[in-house]
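Novice: quick check, what structure comes out for this input:
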Amino acid sequence: MIILAIDTSAVASAALIRCHEPLVPEAAGAAVLASFATEDTRSHAEVLAPGIRALLAEQELAGADIARIVVGVGPGPFTGLRSGIATARALAFAWDVPLDGVMSLDALAWDVVESGAPADGFTVAIDARRRELYWAQYAADGTLVDGPHVTAPQQLPSLPAYGAGAGLYRWQLEDAGASVDEAFAQAQPAAASLGLVAAARLGAGAPLLDTTPLYLRDSDAQVPGPRKRAL
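Specialist: Model prediction:
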C-alpha cells in the first residue's frame, strides 16, 4: 500500500510512504519512498502540485497506485494550510481514495522520539508569527499531553523545546525555564514523518483526524459592514 502524505503547516512538503499489509503498530513495515520539502514558508501553492507530480514520476507511479492520502491539518497559517488541505481533498476526490488528517506538530514529535526524546517529555514549536508560537506538549513516547496552542513563547512549559519556533525564540524560552535543542532549532513538520505517524496509527487501529484545519486563530478577513451614509 502506498500513502501520499502532504503537509503545508510551515513549509510545503510531500512524501510517498510504502506500507506492508497488514499494517502494524510503530510503522515497522513502512518506509519513505521519496519526499520533498521546500525551505520557503510562503510559496506552498506554487510548488506543491508540481512537487507531487515529480514524486510520482520519480517512482513511476500514477494516481491509481495511491491507496490513501494523509494531510497535515495544522496548526498553521490560513494560506499555507488551505493550500495543502485543498490539494489533498482534490486528489482524494479525483483518485477516489480515503483521505485523513494528522496534526502537523505530531510529525515533528515523531522525529524527536526517533532521535531519543527526554524522559520527562518535551514540547515542539513552530513560528506562528505575531511573536507567538504554535506548540504542543508530548510524553517521551510521543503521546500528546497538551495542545495544540498558540501563545507567546514565555507560556511554554519548562521542558526541552524542539522545532524552528523554539530556535527562533531561544532566549525567551530559556529565560522562562525551557531549554532549546540545537539539533532541532530549524526543524519544521515534514510530510515524510507525517506519513509514518499515519502508518503507525493505522497499524495500531487508532483513528486519524478529518481534514478540518486547526487554525487556532480567528481569520483576519472580516465581512464588510454597511456603507456609512455620506450625509
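
Novice: make it CA atoms for all contacts and neighbour counts henceforth
Specialist: Noted.

Novice: in the protein, where's the longest helix?
Specialist: For the chain, the longest helix by residue count, based on DSSP state H, is helix 78-95.

Novice: and the helix or strand harbouring Val124, what's buried?
Specialist: Counting by DSSP states H and E, the element that carries Val124 is strand 122-129. Of the residues in strand 122-129, 122-128 count as buried by neighbour count, 16 or more other C-alpha atoms under 10 Å.

Novice: other SSEs contacting it?
Specialist: helix 104-116, strand 132-138, strand 160-162, helix 164-168 (3 or more C-alpha pairs under 8 Å, 6 or more residues apart in numbering; DSSP states H and E).

Novice: ok and that strand relative to strand 132-138, angle-wise?
Specialist: Angle of strand 122-129 versus strand 132-138, following axes from the mean of the first three to the mean of the last three C-alpha atoms, to 10 degrees, is 160 degrees.

Novice: so which elements touch the helix or strand where Pro50 lies?
Specialist: Using DSSP H and E, the element containing Pro50 is helix 44-58. Secondary-structure packing of helix 44-58 (3+ C-alpha pairs under 8 Å, 6+ apart): strand 13-19, strand 30-37, helix 78-95.

Novice: spatially central residue in this protein, please.
Specialist: Ser104 (2.2 Å; C-alpha atoms, centre = their mean).

Novice: that residue reaches Asp7, doesn't it?
Specialist: Yes: using C-alpha atoms under 8 Å as the test, Ser104 is close enough to Asp7 to be in contact (7.0 Å).

Novice: please generate a structure for the following sequence too, so the two can be compared:
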Amino acid sequence: MLVLAFDTATAAVTVALYEWTPGEGVRCRGAVEEARTRKHTELLVPAVAGVLADAGAVPGDLSALVVGTGPGPYTGLRVGLATARAMGDALRVPVHGVCSLDVIAWASGRDAPFAVATDARRKEVYWARYASAAVRTAGPAVGPPADVRAGVPDGLPVIGEGAALYPEVLGGTGDGFAPLLPSAAALAELAIVRLSGRKGPDLTAPEPLYLRRPDAKEPGPRKKVTPA
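Specialist: Reported below is the predicted structural model:
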C-alpha cells in the first residue's frame, strides 16, 4: 500500500509518501516540509511531484490519498482538499481526511490528557482536547486561548503553535510545545494504522473544518446616490 499524505491547514505545506507492506511494516519513501509559508497554491503540486519523483514512483502507483482537513484558514484548506479530490478522481483511489489537530496529537505520542492549539489569528486559536494521542475528547473549536482550559485542571499540558504563541495563558516553555504543526509523515502513519485495521483517530471524508466564515464577502447592492 502506497499512501500519499499532505496538509495545508497551517502556514506550512507538508507532503509525505509512505509505504506499508504486510509482514514488513511501514517505511517512508519521501517527505518535504515547506515551513512558514502561505504560498500553498504555488508549492503543493510541485512538492507532491518532487516527493513522487524522488521515490521513483508515479501517481498511478498510489493506493490512497490522505489530507489534513483543518481547522484552518479558508484559502489554505481549499488548496489541499481540492488537490486531494482532483487526484483521487483522476486516479480512482480513495481519499481520506484527518483533522489536522489529531495529526499533531498523534505525533506527540502522549498517553495522558493534553490539548492541542494552533494559530487561528485574530488573537484566537484552533483547539481540541485529548485523553491520549489517539483519543479526542473535545473540539475542534475556535476561540480565545482561555477557552482551551475552560472546565479542565490548570495543569493540563497544551502543545502546538498556538500554545507557543500564548504561553502566558496556556503555559509551557521551550520544547514542551512540540510538535508545533501537523506533519504529513504523522498523517501518513496515522492513515496506514487505520487502513490496516488498527485503532487510532478516525479517518473522515475529505471535507474542510473551516469553523469560521471566509473573510471575503460578496459585495452588496450599490448605494443610491441622490442628486445634489
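
Novice: pick the most buried one from the helices and strands packed on helix 44-58 of the first structure.
Specialist: By mean neighbour count, with neighbours taken as mean count of other C-alpha atoms under 10 Å, strand 13-19 ranks first of those at a mean of 26.

Novice: picking up where we left off before, list the buried ones in the helix holding Pro50 of the first structure?
Specialist: By neighbour count on 16+ other C-alpha under 10 Å, the buried set for helix 44-58 of the first structure is 44-45, 48-49, 51-52, 55-56.

Novice: that older thread, so what's the alignment partner in the second structure of the residue nearest to the centre of the first structure up against?
Specialist: Counting by TM-score structural alignment, Ser104 of the first structure corresponds to Ser100 in the second structure. Remark: with contacts taken as C-alpha atoms under 8 Å, 6 or more residues apart in numbering, Ser100 of the second structure is in contact with 7, 9, 68-71, 182.

Novice: Leu62 of the second structure now?
Specialist: Taking C-alpha under 8 Å, 6+ apart, one finds 1-4, 93 in contact with Leu62 of the second structure.

Novice: quick check on these: which are buried?
Specialist: For the contacts of Leu62 of the second structure, buried by 16+ other C-alpha under 10 Å: 2-4.

Novice: from those residues, which land in strands?
Specialist: Within these, residues falling in strands by DSSP state E are 2-4.

Novice: out of the residues you listed, who's nearest Gly60 of the second structure?
Specialist: The closest of those to Gly60 of the second structure turns out to be Leu2 (C-alpha to C-alpha; 10.1 Å).

Novice: how much space separates the nearest residue to that closest one once chain neighbours are set aside from Pro214 of the second structure?
Specialist: Nearest non-adjacent residue to Leu2 of the second structure, counting by C-alpha to C-alpha, 6 or more residues apart in numbering: Glu19, 4.5 Å away. Separation of Glu19 of the second structure from Pro214 of the second structure (C-alpha to C-alpha, to the nearest Å): 36 Å.

Novice: same check on Phe177 of the second structure?
Specialist: 28 Å.

Novice: between the two, which one's more packed in?
Specialist: Counted by other C-alpha atoms under 10 Å, Phe177 of the second structure and Pro214 do not tie: Phe177 has more neighbours, with 23 against 10.

Novice: so which of the helices and strands packed on helix 44-58 of the first structure is nearest Leu231 of the first structure?
Specialist: With C-alpha to C-alpha, the closest approach to Leu231 of the first structure among these belongs to helix 78-95: 38.6 Å.

Novice: so that closest one corresponds to what in the second structure?
Specialist: Going by TM-score structural alignment: helix 78-95 of the first structure matches residues 74-91.
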